[in-house]
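A.B. asks: got a predicted model here, sequence first, then my questions.
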Amino acid sequence: MIAPTGVLRASINLGNPVLASGSAADPGGITVDLAREVGRRLDVPVELLCFDAARDSFAALVDGRADLGFLAIEPARAAEVSFTEAYAVIEAVFCVPASSSITSVADVDRPGVRVGVKQGSAYDLFLTRTLSQATLVRGSEGTSVFEEEGLEAGAGIRAPVTAYVEGRDGVRVVDEAFMQIRQALAVPRDRPEADVAWLAELVEELKASGFVAEALARSGQSGAAVVAPPSH
């Protein structure tokens, strides 16, 4: 069963403002809407477990505290949770000092370039396996460690990185995205295959019906695009 206790315990990452907002006492956003819709379809109450980072949301799924999560699809996570297809995609970008010679994604992966990342985020995992020469510096936020330690680049989701840059002189965004973050629903690996298939079908239905697009619009988020159904 997806909710073996009779309550759907959904793990919500408040650290991603595109997908969730508000506080633990009053969360909102597309992931909250999706959790409540899954609970409605299962005819069970929903308990929202809110965290400040994807790594903590993921840990709640792995250690059994949560039944449903909302995470970026990454190989390092797929060994421990089962994913649906993506329901939305978010771009990740770099910010750099305005005077930097870095103008493209390719320019970042060079000796001596230190990149700030949010520890355990999807882009931390992605850059860990794709960068060969640059060095990652992990912190609470990619932009925070970039600023605090005077790094050559900071990584993050496009919307908050753009907002960070707009409020500061001497910093700019490298417009080219270095990653397309594919956001999906996830459940612990021990859930039956039939239940995972049911959840995957529901996600495709909610994408096709406009539920996902409407939820994003209600939350005022333009930083995510609905993923088209997979071709058959």
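C.D. replies: Great, that's in hand. Numbers count the residues shown, from 1 in each chain.
A.B. asks: from here on, just use CA atoms for contacts and neighbour counts.
C.D. replies: OK.
A.B. asks: for Ala10, which residues are in contact?
C.D. replies: With contacts defined as Cα atoms under 8 Å, 6 or more residues apart in numbering, Ala10 is in contact with Ala35, Val46, Glu47, Leu48, Leu49, Ala66, Asp67, Leu68, Gly69.
A.B. asks: comparison target, given below:
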Amino acid sequence: MRRWSLAIGCILLAAFLPGLAAGDEPPNVPATAPAGALARIRASGVLRVAIDATYPPMEFLENGQPVGFDVELAREIARRLGVTAQFIVMDWDGILAGLTSGRYDIILSSMNITPARQQQVDFVEYARLSQVFVTTRGRNIRTEQELAGHSVAVQTNTTSQRWVEQLQQRGIAVREIRAFPGATESFAALKSGQADVIVVDEPVGLYFAHEDDTFVITGQALEPEPIGIAINKQDADLTAAITQAFADIKASGELKRLSERWFGGELGQTAKPRGFWVFSREVVLPRVLQGLGVTLQLTLGSGVLGIALGLLVALARISRRSGLRAVAVAYITLFRGTPLLLQLLFIFFALPLFAGIRMGPMAAGLSALSLNAAAYIAEIFRAAIESIDKGQMEAARALGMSHELAMRRVILPQTFRRLIPPLVNELAALSKDTSLVMVIALPEMLYETKQIAGTYLRPEVYAWAAIGYLIIVVALSTLAQRLERRMEARGT
């Protein structure tokens, strides 16, 4: 009887376990997981969107934030789904693998719809883009036959690269195919003479030709092909919802407004390139002035702190107490003997690991610049103090003053006039050293200018950064001259 009971129990257990393994829940246990991708996204409140942020004007980074046509379209779709778009920047080579592995919900990054990709994912078509030839002025490559003998730049693993490779197989003697990870690198190679022509999506070519009149669109390489939003095949509910959301965006006129903003009108109509002065007024100056404000904060803040700390270190350096002198000498040796860039990196990245002290970029920048400047300013103070005749101190002591009182009332006032020229030089150098904070992503003036030059491929904008630094140095020199004249008038 016990054997029969054991056998029946085993049979029932074997019948019950497959259901649990398949994910079935025991009776009376309510299911809490959302049914489908759309319900999961709405429950989380976030639509995860993958982009390759090297494809202006479709998607690129500005001040570290994603911007572009595709980015705004993704935000509009997310808004109509009742959620917020969260952007995940991916390299183009692995972007499809990330979608199929569930790292994000959709890809909205100007992806061409091809039969091979349609076998892996579903698409919601949202535009049709042609491929164009882009060259520099003086070249006129209009047809695929004219690619023979030229170096062609393309983005890695794109329709453009495969098309040029097919031309080679068909017998067109392209001298070299240069595949770059992003569109910006392709245009940089063309501008520097490392490539003769680029094959790229029409809006990207229009964008760079609009921003830099070095580039010219000379012909159409491929007929318009569809691009789409890539979605996992099992997420049919999400595909349907995005299809409806895009239809609403198109019907409301929002799609047209986005196109006019980012493409300057309908595709196929080349916009007039902006000259240097127009581009500077519309794009460069607002951001350079914003960066100039940060540079001034760093210069003045670290200058004041550096002078205060430098004076204390200088007094310790000439103190009669050997312990204070030793500390001052060690401080000056440390901060003058190591690069400012190393000090900045240590404070921002290493100090949290060693001491648990975490600073924001502005606080870290001010700390590093102040500590470094203080070491140099301390030596300026020391040299100025020691240049005062020793008889001044002896006379003050003979009048009954303590050493500290004599320093404060007699010696230091006489050093101020001698300090002005070297202090101005130090502050001028400090204003230029502020450019190093770009390594911790603090948007000072040179950082902003570098971002503009890299995004728009307009290296001439560095002239505005040079003007900004000149303004600071000239202002400091003018201030120093006025102080010297005022002190002369007072007979100091």
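C.D. replies: Nice, thanks for sending it over. What you see is a predicted model, and the numbers here were worked out from it, not measured in a lab.
A.B. asks: TM-score for this pair?
C.D. replies: After superposition, the two chains reach a TM-score (TM-score structural alignment, normalised by the length of structure 1) of 0.73; 216 aligned residues with a Cα RMSD of 3.3 Å.
A.B. asks: re earlier: for the contacts of Ala10 of structure 1, give me CSV that also has neighbour count.
C.D. replies: Shown next, in CSV, are the contacts of Ala10 of structure 1 (neighbours: other Cα atoms under 10 Å):
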residue, neighbour count
Ala35, 22
Val46, 20
Glu47, 16
Leu48, 19
Leu49, 20
Ala66, 24
Asp67, 23
Leu68, 26
Gly69, 27
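A.B. asks: the biggest helix by length in structure 2 corresponds to what range in structure 1?
C.D. replies: When structure 2 is parsed with DSSP state H, its longest helix is helix 285-317. Using TM-score structural alignment, helix 285-317 of structure 2 corresponds to no residues of structure 1.
A.B. asks: please state the offset of that helix from the chain centre?
C.D. replies: 24 Å (Cα atoms, centre = their mean, to the nearest Å).
A.B. asks: stretch 156-168 of structure 2 too?
C.D. replies: With Cα atoms, centre = their mean, you get 30 Å for stretch 156-168 of structure 2.
A.B. asks: if we can go back for a sec, I'd like to know which of the contacts of Ala10 of structure 1 are part of strands.
C.D. replies: The strands, defined by DSSP state E, take in Val46, Glu47, Leu48, Leu49, Leu68, Gly69 from the contacts of Ala10 of structure 1.
A.B. asks: so what does the second one match up with in structure 2?
C.D. replies: This points to Glu47 of structure 1. Superposed on structure 2 with TM-score structural alignment, Glu47 of structure 1 falls opposite Gln86.
A.B. asks: surely that match meets Ser44?
C.D. replies: No. Checked against Cα atoms under 8 Å, the pair Gln86 of structure 2 and Ser44 is beyond contact range at 11.4 Å.
A.B. asks: got a list of what Ser370 of structure 2 touches?
C.D. replies: Neighbouring residues of Ser370 of structure 2 by Cα under 8 Å, 6+ apart: Gly301, Ser302, Gly303, Leu305, Gly306.
A.B. asks: any idea how far it is from Gly303 of structure 2?
C.D. replies: Counting by Cα to Cα, to the nearest Å, the separation of Ser370 of structure 2 from Gly303 of structure 2 is 7 Å.
A.B. asks: please apply the same query to Arg139 of structure 2.
C.D. replies: Distance from Arg139 of structure 2 to Gly303 of structure 2, by Cα to Cα: 52 Å.
A.B. asks: longest strand anywhere in structure 1?
C.D. replies: Longest strand in structure 1, counting residues (DSSP E): strand 171-188.
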